[in-house]
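> How does the following fold in three dimensions:
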Amino acid sequence: MNAIAMQVDTEAMRQWFEHMHRHPELSMQETNTAEFIAQTLRSIGGYEIDTGIGKNGIVASLSVGDSDKAIGLRADFDALPIQEVNDFPYKSTTEGVSHLCGHDGHTAMLLGAAKYLAETRNFNGTVRLIFQPGEETMEGGPAMIADGLFARFPVDAVFGMHNIPGLEEGKFYFHPGEMMSAVDNWEVEIAGKGGHGGIPELTIDPVVAGSSIVMAIQSIVSRNVAPANRAVVTIGAFLAGNAGNVVAGNAILRFSIRSTTPEDREMILGNIRRIVAHQAQSFGCTSEIREGVPGAVLVNDAEETDRAAKIAQAAFGNDQVIYPGPSFLASEDFAFMLQKKRGSYCFLGAGPGKMVHHPEYFFNQNILPLGAAYWAALTEGYLR
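Below is the predicted model of the structure:
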């Protein structure tokens, strides 16, 4: 563990993390979490704190010395609509909602860095801590930007970080260029005609139509996306009916559509529209597609990624930094910030464990001081 990691207040970070884990809030509904973050920043002292940016977003700014350079550090703090099945003393107290992606840990690490930077002030310039709501729904980043994030709080570069189970604990992974995919979250409703399960001739079964759609969708990527490219279509929810002897009147399918090129994205979305409409019609059903907020491919600036990786190597040692590291088909609305400002996003290995979004996922608290130390080292290195 490096020198900064030994100085950050790990116990405070654990307390902040466990509080947020007990009290999760869904995307763009994080009112109490935002107030907790703001109160914690006020107790740390030294920061100019602006709240209500993009609804629940917060920016905390600290200027030291006479330089006009500025760096932005971003953490997310929304939870997921998933029931946690872990049995920790600090497990979620909200039915059906939990921090199963580690955003509570990300925020605790940035708060830990905030405390360290306010106490040491070993930099010359301005650090802006960006606490962002609504990452899971791709709403929070665009909302903060639309509310004047970078106009009101200018930065030269912006950086993000995410814990990843399965990557070696405590190691930092940097990847220049395209690192994460675009995402489109769609909901499709298939409307039929409900009735008695024993008299199917008087019904139009949307479950059968929906099942046909699910199977037909599987051919889009395998037969239309070049093997050298990457894309995936996941139907994560199929909701219909409540009883085995009743034909439901409608069915809901929820899609997660991920792609890495604009051409593949347009092709996939067009094929989904065509398949949904034609398959539903072939079974006598009607269909409606409700398109969510689209995501974007996360593209790291090569120069800023190289700079961040070198700062991490100097702080933690070459053996703790993997550069270039892996890329994933997961998605991040930090991509929208990187469309506006130079910067880079990295992964912090969390060691063995269930992947994020799994009901048994848990955030490895051992990496709290390492994440905070990276933010502090990046600030000190960037604002020399």
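> drop to CA atoms for contacts and neighbour counts, all remaining ones
Fine.
> Starting from the lengthiest helix in the chain, tell me the next helix or strand along the chain.
What stands out as the longest helix in the chain, according to DSSP state H, is helix 262-282. Counting by DSSP states H and E, the element after helix 262-282 in chain order, helix or strand, is strand 286-291.
> how about the nearest residue to residue 67, chain neighbours excluded?
For residue 67, ignoring the flanking residues on the chain, the nearest one in space by Cα to Cα, 6 or more residues apart in numbering is residue 125 at 4.6 Å.
> contacting residues around residue 359?
82-86, 100 (Cα atoms under 8 Å, 6 or more residues apart in numbering).
> In those residues, find the pair that's most separated.
Farthest pair in the contacts of residue 359 (Cα to Cα) is 82 and 86. Separation: 11.8 Å.
> and the longest helix of the chain, what other elements does it pack with?
Packing partners of helix 262-282 (3 or more Cα pairs under 8 Å, 6 or more residues apart in numbering; DSSP states H and E): helix 206-217, helix 219-224, strand 286-291.
> how much space between the closest residue to residue 302 other than its chain neighbours and residue 245?
Among residues not flanking residue 302 along the chain, residue 176 sits closest, at 4.8 Å (Cα to Cα, 6+ apart). For residue 176, the distance to residue 245 (Cα to Cα, to the nearest Å) stands at 55 Å.
> let's see this one next to it:
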Amino acid sequence: MNDISLTNSDVVELTAWRRRLHTMPDVSGEEVETAREVVRFLSETGPDEIVEGLGGTGVAVVYDSGVPGMTVMLRAELDALPIEELGDPEYRSKVSGKSHMCGHDGHMATLAAVGRALGRQRPAKGRVVLLFQPAEENGAGAAAVIADEKFRDLTPDISLSLHNMPGIPLGHVHLKDGPTNCASRGMKIIMTGKTAHAAWPETGISPVSAVATLLPALSGISDGSVENDDLVRATVTHVTIGEPAAGISPAHGEIWVTLRTSTDDQMSALVEQAETMARDAAAADGLALALSYQDVFGHCINHPAAADILRAAMDAESVPHVAGQAYRASEDFGRFAKVSKSAMLFLGAGESHPALHNPTYDYPDDLIAIGARIFLAATRQTLG
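Alright, predicted model coming up:
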């Protein structure tokens, strides 16, 4: 593949498209209109194949050289967040209570920029798959894509992704080998006893004592750090006991707690620890216990070979980069490590830029071309 650069016209059009996406956010699992817009925009680049309905609403856009070789997958996310936008750009969200406060609109525009270049000239060998993945924010999307039979024909050898990151200088990159994002899951603990008159609580079975025991016990689980790749932590996020009535001793207690660890192995041990605590507390007071999980994310770990591809690409494009550190936040891109060598880089959105999920966040448009240059250089080095 020759050195293909984006034109000034490309940058203007891609910026306008990113802002269009910003006005029309879809939350996890509801990305129908966003996916339709991706198909419309990328169809103009003349790809060899477009696969729709992947893992739900996902879209894969394929550029095939026709020459045997590896498959390189570049991934962006389709979904927005259930957050009311409080900033006031001209292109602010038109959907009440929903907005692109994580920058997935910019990630999609970056992949669209790559598609523009690949539409003009294919790689020398192999193929590039641009994956627009649904439902990253709730951890369900990557697993659904991989489980989809349509993904079998798209399975990559190398998977690459980026995420913008406020707090890092604009256009600078953090990229490290090994763990980059924590495993996490929301654990719901429900304990059920028997109501009683508040004057005779001894005639019922109340979860109050069990809840009172579990709250400090779960909150006390905190060890290690992301810097040392050994973080283990539980964070209580929601608690309810009984009904808002003064005359009833309660029968129902509910605790929501987020479990977070640097690696999947550590998560298995933490789940066992938290479940044992819950079972012991419930059994001590004769309570029925129900446990369930939501927003389940595996860890994200960069394969050294895939990370080296990105480092070489950044060197070729003179993009400044350092190793950086892992992040407590979770990312479901890590699931692609089970089917390919994968790596994610963190592209600086500016040291004083509003944080991710902040209601005034907005993706810096300058990052579209920078991210695309890195990805195009990575495909050149891998596929020629």
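> Tell me how many other residues crowd the residue nearest to residue 302 of structure 1.
Using other Cα atoms under 10 Å, residue 176 of structure 1 is surrounded by 21 other residues.
> all helices for structure 2, in order.
Secondary structure of structure 2 (DSSP H): helices at 8-23, 32-43, 104-120, 141-147, 208-219, 264-284, 304-316, 366-383.
> mean shift between the last one and structure 1?
Which is helix 366-383 of structure 2. When structure 1 is superposed, helix 366-383 of structure 2 averages 1.8 Å from its matched positions, counting by mean Cα distance after the TM-score superposition for structure 1.
> In structure 1, what stretch matches that helix?
Aligned by TM-score structural alignment, helix 366-383 of structure 2 falls on residues 366-383 of structure 1.
> buried stuff in that stretch?
Neighbour counts over stretch 366-383 of structure 1 (16 or more other Cα atoms under 10 Å) mark 367-383 as buried.
> Tell me how many other residues surround residue 112 of structure 2.
25.
> how about the nearest residue to it, chain neighbours excluded?
Once flanking residues are discounted, residue 112 of structure 2 sits nearest to residue 42: 6.6 Å by Cα to Cα, 6+ apart.
> Neighbours of the one you found, how many?
Neighbours of residue 42 of structure 2 using other Cα under 10 Å come to 19.
> Trace it over to structure 1, please.
Under the alignment (TM-score structural alignment), residue 42 of structure 2 pairs with residue 41 of structure 1.
> And that match, how far from residue 203 of structure 1?
59 Å.
> residues contacting residue 309 of structure 2?
Applying Cα under 8 Å, 6+ apart, we find residue 309 of structure 2 in contact with 378, 381-382.
> hmm, 6 Å instead?
By Cα atoms under 6 Å, 6 or more residues apart in numbering, the contact set of residue 309 of structure 2 is residue 378.
> Residue 105 of structure 2 now?
With Cα under 6 Å, 6+ apart, residue 105 of structure 2 has these contacts: 18, 21-22.
> mind checking how far it is from residue 174 of structure 2?
In this structure, residue 105 of structure 2 and residue 174 of structure 2 are 21 Å apart, going by Cα to Cα.
> now the strands for the stretch 101-250 of structure 1?
Ranges of strands in the stretch 101-250 of structure 1, per DSSP state E, counting those that start in this stretch, are 125-132, 157-164, 172-173, 177-180, 182-191, 195-196, 231-239, 246-247, 250-259.
> Comparing the ones you listed, which comes out most buried?
Neighbour counts (mean count of other Cα atoms under 10 Å) averaged over each of those peak at strand 172-173, with a mean of 27.
> helices or strands next to that one in the packing?
When contacts are defined as 3 or more Cα pairs under 6 Å, 6 or more residues apart in numbering; DSSP states H and E, strand 172-173 of structure 1 packs onto strand 343-349.
> how about residue 104 of structure 2, what does it touch?
Counting by Cα under 6 Å, 6+ apart, residue 104 of structure 2 makes contact with residue 77.
> Then residue 75 of structure 1?
The contact partners of residue 75 of structure 1, taken as Cα under 6 Å, 6+ apart, are 106-107, 131.
> gap between stretch 36-43 of structure 2 and the chain center?
22 Å (Cα atoms, centre = their mean, to the nearest Å).
> Next, the buried residues of that stretch.
By 16+ other Cα under 10 Å, the buried positions in stretch 36-43 of structure 2 come out as 37-39, 42-43.
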